[in-house]
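Visitor: mind looking at a prediction? Sequence and model below.
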Amino acid sequence: MYETLSTQLSEGIFIITINRPSKMNALNATVMSELALAIDEVYTNKDIKSAIITGSGEKAFVAGADISEFLSLTTTQGAELAKKGHVVFQRIEECPKPVVAAVNGFALGGGCELAMACHFRVAAENAKFGQPEVNLGIIPGYGGTQRLVQLIGKGKAMELMMTADMIDAGEAYTLGLVNHVVRLEELLPKATSILQKIHTKAPLAIAKVVKCVNAYYKTGVDGFETEVTEFAECFATKDMQEGATAFVEKRKANFIGE
């Protein structure tokens, strides 16, 4: 189905693998278009409960964008490129189902931005993160200037983007850029185990957590009001009735996402 991606659905987990090993899984126009289609599938396919985004091979998650595509771009075309990237990555960020980045090597430039658009990140010990765009005379264009600040704070984000330095998985964990660091062979099992735990929770409530947390960063949106509204709406769901009843009856809840 895809030229630059491979996908696999198992037990409700949809694994999306960027598959351009000869190019270190670099993002190009085709990857972005196909990634948009794959994320649409996460939204619409009822058999998909969550997703993992990773890269093929052991060297790179996504080692940046395909720079050869940049050489002929005008200012207008550059804006269009950035806007398309923003749309795709925002769809990931706002997905009502959990999306985890399993970072298996270099996550640079657009690759780091892709990882940051996911709800959280699990990294292999060999992972490297960075926003080296200033080396090319450009800046991050797929949301990196915003999401890196959100995740690690203004000062360190400024330093990393200005120096173009790479950081290893250990430092990324210390800074809060990644949630877990594991051996490479444990990467997908770790991401899978976290998602399997989330699968036991109320799907509608999970979606509302995503919406409320993202509201914190949206200009003109009151996150507290969003929380009140989303909290109240939970009381009209069968899942809330099931969860509360199961708690009182001291049994495991069986959520149906309604």
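Guide: Alright, I've got the coordinates.

Visitor: use CA for all of it now, contacts and neighbours both
Guide: Fine.

Visitor: how many residues are close by residue 242?
Guide: 17 (other CA atoms under 10 Å).

Visitor: this is the comparison structure:
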Amino acid sequence: MLRNILSPAFIRPLSNQKTLAVRALSTSVICRPAAVDEQKTYTHILTETRGKVGLITLNRPKALNALCSDLFTEVNEALRAYDNQSDIGAVVITGSKKAFAAGADIKEMKDNTFVDTYKTNFLGHWAEMTQIKKPIIAAVNGYALGGGCELAMMCDIIYAGDKAVFGQPEIKLGVIPGAGGTQRLVKAVGKSKAMEMVLTGNVNLNATEALQLGLVSKVVPADDLVEEAVKTASTIASMSQPSVQMAKEAINQSFEVPLSAGLRWERILFQSLFGTADQREGMNAFAEKRAAKFTNK
């Protein structure tokens, strides 16, 4: 769809560009349920609202938060609900106790055949995360291995606790990373390091190494990790949400389309924000040297 929108035949005059941008963003979002019910009891995750931030904690500590299908179904349900909740502007995902997520659940995977994985759309539910419009911050508190590393890379920003460990050991199981690990990792750390990590399965990155390579944007003492991630999420949530969501869309497209197409799409999104109440408020507030009061309109 995006490539069609970005073709010359679909680049419309400025008067139609806002409609194009809004339509493209709205149609890229999956079906939305009601807002998160804080009273709901999930089996594998915990949910909490902190101001304008939704917090999801993976909660299978005895299994080092291994990613079974039911856990990921719950994560997607909570994410879709937060995405639909107007007073939530960003989401943080973290793990309970010693792990963020130590990979996919091997007990669930080991007897699968190609037909099984195809019929059950084994990795399809992972892709739903990429359709969430609101920014997601991964607060990686411990092991982020295999699917756990891939889950972190699906998020928009990664903060690491000082004890965090990142790795892609799937080759040792006779498979390869299948939820973005061969694609997102190379964009984050470069071809040589990604090849070394994936082909040997032995190379794990500590938090400092992950920061130096650009896999994470900040390393935080473990005890402060969630609070720091929520603080950043709160800052994002205080911005104009149309601007935030369009910025996320534009940056993500830089990984998916040629530069010329990405630049055209960026211009469409940029121009579509002019004339909005938030654009006027933001620029007036700057001129008047005061904090902006965005209404998300």
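Guide: Cool, got the structure. Here the structure is a predicted model, which is why all the values come from computation and not from measurement.

Visitor: and the strands in the stretch 51-200 of the first structure?
Guide: Using DSSP state E, counting those that start in this stretch, the strands of the stretch 51-200 of the first structure run over 60-62, 99-103, 106-108, 120-124, 128-130, 167-168, 180-182.

Visitor: same list (those) but as CSV, adding distance to residue 205 of the first structure.
Guide: CSV is the format used below for the strands of the stretch 51-200 of the first structure (distance: least, CA to CA, whole Å):
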stretch, distance to residue 205 of the first structure
strand 60-62, 30
strand 99-103, 15
strand 106-108, 31
strand 120-124, 17
strand 128-130, 31
strand 167-168, 34
strand 180-182, 24
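
Visitor: for the ones you listed, which one ends up most surrounded?
Guide: Of the strands of the stretch 51-200 of the first structure, the one with the most neighbours on average (mean count of other CA atoms under 10 Å) is strand 60-62, at a mean of 31.

Visitor: any idea what residue 155 of the second structure aligns with in the first structure?
Guide: Using TM-score structural alignment, the equivalent of residue 155 of the second structure in the first structure is residue 118.

Visitor: which residue, neighbours along the chain excluded, lies closest to residue 188 of the first structure?
Guide: The shortest distance from residue 188 of the first structure to any non-neighbouring residue, by CA to CA, 6 or more residues apart in numbering, is to residue 102 (6.6 Å).

Visitor: ditto for residue 65 of the second structure
Guide: Per CA to CA, 6+ apart, closest to residue 65 of the second structure is residue 101, 4.7 Å.

Visitor: circling back: which residue lines up with the residue nearest to residue 188 of the first structure in the second structure?
Guide: Aligned counterpart of residue 102 of the first structure in the second structure: residue 139 (TM-score structural alignment).

Visitor: surely that match is in contact with residue 93?
Guide: Yes. Residue 139 of the second structure lies in contact with residue 93 (CA atoms under 8 Å); the separation is 6.0 Å.

Visitor: please, where are all the helices along the first structure?
Guide: Under the criterion DSSP state H, helices of the first structure are mapped to 29-44, 75-93, 110-117, 144-152, 154-163, 169-175, 187-199, 203-215, 223-234, 238-248.

Visitor: now the ones you listed in JSON lines, please, with extra columns for distance to residue 18 of the first structure.
Guide: Supplementary listing: the helices of the first structure in JSON lines, determined by distance: least, CA to CA, whole Å:
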{"stretch": "helix 29-44", "distance to residue 18 of the first structure": "8"}
{"stretch": "helix 75-93", "distance to residue 18 of the first structure": "14"}
{"stretch": "helix 110-117", "distance to residue 18 of the first structure": "10"}
{"stretch": "helix 144-152", "distance to residue 18 of the first structure": "19"}
{"stretch": "helix 154-163", "distance to residue 18 of the first structure": "24"}
{"stretch": "helix 169-175", "distance to residue 18 of the first structure": "20"}
{"stretch": "helix 187-199", "distance to residue 18 of the first structure": "14"}
{"stretch": "helix 203-215", "distance to residue 18 of the first structure": "24"}
{"stretch": "helix 223-234", "distance to residue 18 of the first structure": "34"}
{"stretch": "helix 238-248", "distance to residue 18 of the first structure": "35"}
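
Visitor: tell me the most buried of those?
Guide: Mean neighbour count, computed with mean count of other CA under 10 Å, is highest for helix 110-117 among those, reaching a mean of 27.

Visitor: next, the mean deviation of it compared to the second structure.
Guide: Compared with the second structure after fitting, helix 110-117 of the first structure deviates on average by 0.5 Å (mean CA distance after the TM-score superposition for the first structure).

Visitor: what helices or strands is that helix leaning on?
Guide: Helices and strands touching helix 110-117 of the first structure, as assessed by 3 or more CA pairs under 8 Å, 6 or more residues apart in numbering; DSSP states H and E, comprise strand 60-62, helix 75-93, helix 144-152.

Visitor: alignment lookup: residue 84 of the second structure to the first structure.
Guide: Structural correspondence for residue 84 of the second structure with respect to the first structure (TM-score structural alignment): residue 44.

Visitor: could you measure from that match over to residue 88 of the first structure?
Guide: Using CA to CA, to the nearest Å, residue 44 of the first structure is found at 15 Å from residue 88 of the first structure.

Visitor: if we can go back for a sec, and residue 222 of the first structure, which of the strands of the stretch 51-200 of the first structure is closest to it?
Guide: Across those, residue 222 of the first structure has its closest neighbour in strand 120-124 (22.9 Å, CA to CA).

Visitor: what's the angle between that closest one and helix 110-117?
Guide: 130 degrees (axes from the mean of the first three to the mean of the last three CA atoms, to 10 degrees).

Visitor: so what does strand 120-124 of the first structure touch, helix or strand wise?
Guide: Checking 3+ CA pairs under 8 Å, 6+ apart, strand 120-124 of the first structure ends up next to strand 99-103, strand 180-182, helix 187-199.

Visitor: how about these in TSV, adding distance to residue 70 of the first structure?
Guide: Shown next, in TSV, are those (distance: least, CA to CA, whole Å):
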stretch	distance to residue 70 of the first structure
strand 99-103	25
strand 180-182	33
helix 187-199	32
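
Visitor: among those, which comes closest to residue 66 of the first structure?
Guide: Nearest to residue 66 of the first structure among those is strand 99-103 (18.6 Å), distances taken as CA to CA.

Visitor: if we can go back for a sec, you'd agree the residue nearest to residue 188 of the first structure is up against residue 186?
Guide: No. Counting by CA under 8 Å, residue 102 of the first structure stays clear of residue 186, with 10.3 Å between them.
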